[in-house]
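Engineer: attaching a predicted model along with its sequence, questions to come.
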Amino acid sequence: MMYLSVKPDLPTVEDVLPYLRQIHSNARYSNFGPLSTELEAGLLSAFGSADTAERCVCVSNATSGLTAALLAAGVNGKVAVPAFTFPASLGAVCSAGATPVIFDVSIDKWAFDEIIIEDILKSENISAVMIVEAFGILTNIENLIRMCLSHGVKVIIDSAAGLGVRRTGRVVHPDVFEIFSMHATKPLGIGEGGCVFMHNSRVSNFRAAINFALPVHQDHTVYWGFNGKMSEYHAAVGLAQLRRRHVLLQQRQGVVTRYIEQIKLLDGLIFSREVAASPWQFFPIRLPDEQTTESFVDLAAQKGVEIRRYYRPSLASMYQNFAHNSCLSSEQLSKTMCALPVRSGNAIAEMDEIIDAVLDSLKGAMNYA
């Protein structure tokens, strides 16, 4: 038996059935239907900031949310994208008709920091910066956001795996959008879907962007769009899942707490200790070097545990024509980062065996007695 790195945990059929009956009764299946609207309100209440100007809009998936945010913000020039991220980040920029410019990240933060952002704004004529919250670990990025806004640059926050915890350090502003995934593999998964938090002044443009630029009003600045709406069926799963959010979060954060208590005894591993900062799709750790990483992955596989590698290879390797530089930090991270499995729901019973196998494999790879 192989324990997969990521295992979906969705509501039961019984949990979703009442909402499916509502869909049948409403005879409304898409196009910003009542369940989708209810889910938006629920997500805003659960995870929104204290700013009353903030709104939430559901989308068909997080990638469409990234693209629509760029369209709604009127971005048509260069967009700075970190080299250490999932390829969808770059794909969304291309889909919006903008030009990605790939930059390196901080090897310590696994993401952009103030120095890198400053270099980006000085070295390129940038229209927007895509700040990626690596692995869904939400950090205080208020300074980064304000730095971009002070230069008239839009901010797109890719927090794909971060839906499930309160957002900190967020600036609610017409030029700031934050996007989350609700893919089946995410902590608050619904199958396919996503949501986007934004300033209320951008909602009309954003909805137009995910609805073929319809309806056309004089106050719209979006002149083309695509079909990025969430169906009522996915919203039904989302509403059922939202009711489970406290238990899911408690279980997943509990697993990460157990990991930290064990692996903090091993020298040479780098990982986040901010348990409350993420709903934890998985638990990312950085190993000392590529050889140790490869050995760990192999040993874990022999014990029946899949260890995935994120984000590998880096975007600078995959799309060299868009790379601003060689992105050495991102390359090193892509060779040494691993995702440890995290479970919730019925599958949480697997964690004892998984953690034991992970620890034995780490010790073996790092030559512990």
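Structural biologist: Thanks, I have it. Numbers count the residues shown, from 1 in each chain.
Engineer: can we go C-alpha only for contacts and neighbour counts from here?
Structural biologist: OK.
Engineer: strands along the chain, start to end?
Structural biologist: 54-59, 78-82, 99-103, 126-132, 154-158, 176-181, 194-199, 270-271, 282-286, 337-341 (DSSP state E).
Engineer: got a markdown table for those, with distance to Ser25 and mean neighbour count too?
Structural biologist: What follows is the strands of the chain, written out as a markdown table (distance: least, Cα to Cα, whole Å; neighbours: other Cα atoms under 10 Å):
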| stretch | distance to Ser25 | mean neighbour count |
| --- | --- | --- |
| strand 54-59 | 22 | 26 |
| strand 78-82 | 44 | 26 |
| strand 99-103 | 45 | 24 |
| strand 126-132 | 40 | 25 |
| strand 154-158 | 36 | 26 |
| strand 176-181 | 28 | 28 |
| strand 194-199 | 25 | 26 |
| strand 270-271 | 49 | 15 |
| strand 282-286 | 38 | 22 |
| strand 337-341 | 40 | 24 |
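Engineer: now for the ones you listed, which one comes closest to Leu39?
Structural biologist: strand 54-59 (7.7 Å; Cα to Cα).
Engineer: also this one, for the comparison:
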Amino acid sequence: MGVTVNKPGICTTIQDLGRRGYLGSGFSPSGVMDKRAARIANLLVDNGENAPVLEFCLAGPTLRFTTNTCIALTGGNFSPTVDGAAIPMYAAIMVHRGSVLEFGAPKTGVYGYLAIAGGSIAVPKVMGSASTNLKCGIGGWEGRTLSAGDYLPFVTKNVEFLDNLGSHALKDDDFYDFSSDEIVLRVVPGPQEGMFTEQGVNTFFKETYTTTAKCDRMGFRLDGPEIETVNGSDIISDGIALGAVQIPNHGRPIIMLADRQTTGGYAKIGTVASVDIPKLVQCKPGRAIRFEEISVQEAQAACRKEAQEMRSLAKVVKRPCYGGVSPRRTARRLTPILEAQAKKSAGNKLWIEFEDGHNAAHAGDRA
């Protein structure tokens, strides 16, 4: 019971939300590049938000399922099809034994995510995470990208009924703003902001930069005006957070991402708010980016707002929808409730008295 990889796609790996607590030992967190998309994918198939997902980049894999299950696809739109028929994004979709899932070129975005009901791909956790660390060769599926012929087992789940099955209510294009030529990333200044001249800081926050083809899971290099330093940008290596904006000696930003090194020797002018990282990683080369300065408190408020949004999405997908309710399944779900009510009623005095009177009346009839 699982899925067979017919074609691996480009850099298809198993990821969850990342490996925590090992930066001090030199292990990067890894994990999905777009946490928002991965969380929503798992939400749609009733998985925990940290369940493993398949992440693919630029070109999706071709997969054949060996059992019936339910899947959800989020992130970039790779024109997915099942057995040649187009299927929607951001929806729980039934697939059957022998079904083949394929993808086309991405219409929007760069990274796509596949979640499978029942907890998704069953792989052992390494240091508390199922994420693939490609540099260290640990986690995920044998610590590597998927290859043709791989067979990935997953935990099957009774998917005869899912509250959100068939719901197409979740559309996230407004968040990513794919139709816009420019996106705005919110940045908390520091920790080495003082190493840049006032003109350099103004350049960073007021000028426009563009994404380049020099990008991967480790970081995104941007092109644009040079950011002026006071006396160079070399520092004694220190820790690097997700979204840290390093400025090497050439003066152009590098934004550090999931597979970043744990320490680095270039000054950091700021850190991109974590809630905006998904917007960045879904940018194709050549897209314009502007930076907006915010405070730590504003970044924290943005995180709280996103958490509330996810709770609201959970309520949406838990609401039964047309076509998702099976009368037979509903009857089975109601049976224990009705039985419990019947047992409770058996101890009700009025009900007992009614039964006693009814029996007595019948006894008199028989006499």
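Structural biologist: Arrived safely, thanks for sending. Note that the structure is predicted; figures quoted are calculated from it, not measured.
Engineer: let me see the TM-score of these two.
Structural biologist: The TM-score (TM-score structural alignment, normalised by the length of the second structure) is 0.23; 154 aligned residues with a Cα RMSD of 7.6 Å.
Engineer: okay if I get the strands of the first structure as TSV plus distance to Val16 of the first structure?
Structural biologist: Listed next are the strands of the first structure as TSV, based on distance: least, Cα to Cα, whole Å:
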stretch	distance to Val16 of the first structure
strand 54-59	18
strand 78-82	37
strand 99-103	40
strand 126-132	32
strand 154-158	28
strand 176-181	20
strand 194-199	18
strand 270-271	36
strand 282-286	25
strand 337-341	26
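Engineer: ends of stretch 17-35 of the first structure, how far apart?
Structural biologist: 13 Å (Cα to Cα, to the nearest Å).
Engineer: helix or strand for Ala331 of the second structure, which one?
Structural biologist: helix 327-346 (DSSP states H and E).
Engineer: got the buried residues for the helix or strand just after that helix?
Structural biologist: Note on helix 327-346 of the second structure: by DSSP H and E, the next helix or strand toward the C-terminus is helix 349-366. Buried residues in helix 349-366 of the second structure, counting neighbours by 16 or more other Cα atoms under 10 Å, are absent.
Engineer: so which residues make contact with helix 349-366 of the second structure?
Structural biologist: 345-346 (Cα atoms under 8 Å, 6 or more residues apart in numbering).
Engineer: got the angle between it and helix 327-346?
Structural biologist: 80 degrees (axes from the mean of the first three to the mean of the last three Cα atoms, to 10 degrees).
Engineer: re the thing from before, Asp119 of the first structure: which of the strands of the first structure is closest?
Structural biologist: strand 99-103 (9.6 Å).
Engineer: what helices or strands is the closest one leaning on?
Structural biologist: Secondary-structure packing of strand 99-103 of the first structure (3 or more Cα pairs under 8 Å, 6 or more residues apart in numbering; DSSP states H and E): strand 78-82, helix 87-95, helix 315-318.
Engineer: quick one: the first one to strand 154-158, angle?
Structural biologist: Here strand 78-82 of the first structure runs at 30 degrees with respect to strand 154-158, directions being taken by the same axes, to 10 degrees.
Engineer: that older thread, Arg146 of the first structure is nearest to which of the helices and strands packed on strand 99-103 of the first structure?
Structural biologist: Nearest to Arg146 of the first structure, of all these, is strand 78-82, at 15.7 Å by Cα to Cα.
Engineer: what packs against the closest one?
Structural biologist: By 3+ Cα pairs under 8 Å, 6+ apart, strand 78-82 of the first structure packs against helix 87-95, strand 99-103, strand 126-132.
Engineer: can you redo these as JSON lines with distance to Glu54 of the first structure?
Structural biologist: What follows is these, written out as JSON lines (distance: least, Cα to Cα, whole Å):
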{"stretch": "helix 87-95", "distance to Glu54 of the first structure": "23"}
{"stretch": "strand 99-103", "distance to Glu54 of the first structure": "27"}
{"stretch": "strand 126-132", "distance to Glu54 of the first structure": "19"}
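Engineer: relative to Ser329 of the first structure, which of these is closest?
Structural biologist: Closest among those, using Cα to Cα: strand 99-103, at 10.1 Å.
Engineer: and the one helix or strand Arg39 of the second structure maps to, what does it pack onto?
Structural biologist: Assessed by DSSP H and E, Arg39 of the second structure sits inside helix 35-44. Contacts defined by 3+ Cα pairs under 8 Å, 6+ apart place helix 35-44 of the second structure against strand 69-77, strand 108-116, helix 277-281, helix 296-318.
Engineer: how about the ones you listed, which one is nearest Arg332 of the second structure?
Structural biologist: Going by Cα to Cα, the one of those nearest Arg332 of the second structure is helix 296-318, 18.3 Å.
Engineer: the inter-axis angle of the closest one versus helix 35-44?
Structural biologist: Between helix 296-318 of the second structure and helix 35-44, the angle comes out at 30 degrees (the same axes, to 10 degrees).
Engineer: packing partners of helix 296-318 of the second structure?
Structural biologist: Helix 296-318 of the second structure packs on helix 35-44, going by 3+ Cα pairs under 8 Å, 6+ apart.
Engineer: the helix it packs on: what's the following helix or strand?
Structural biologist: Helix 35-44 of the second structure is succeeded, C-terminally, by strand 53-57 (DSSP H and E).
Engineer: which SS class is Ser237 of the second structure?
Structural biologist: strand (DSSP: H, G, I helix; E, B strand; the rest coil).
Engineer: residues contacting it?
Structural biologist: With the criterion set at Cα under 8 Å, 6+ apart, Ser237 of the second structure makes contact with 263-266.
Engineer: now do the buried residues in the helix holding Ala331 of the second structure.
Structural biologist: Per 16+ other Cα under 10 Å, helix 327-346 of the second structure contains no buried residues.
Engineer: check stretch 249-261 of the first structure too.
Structural biologist: By 16+ other Cα under 10 Å, the buried positions in stretch 249-261 of the first structure come out as 249, 251-256, 259-260.
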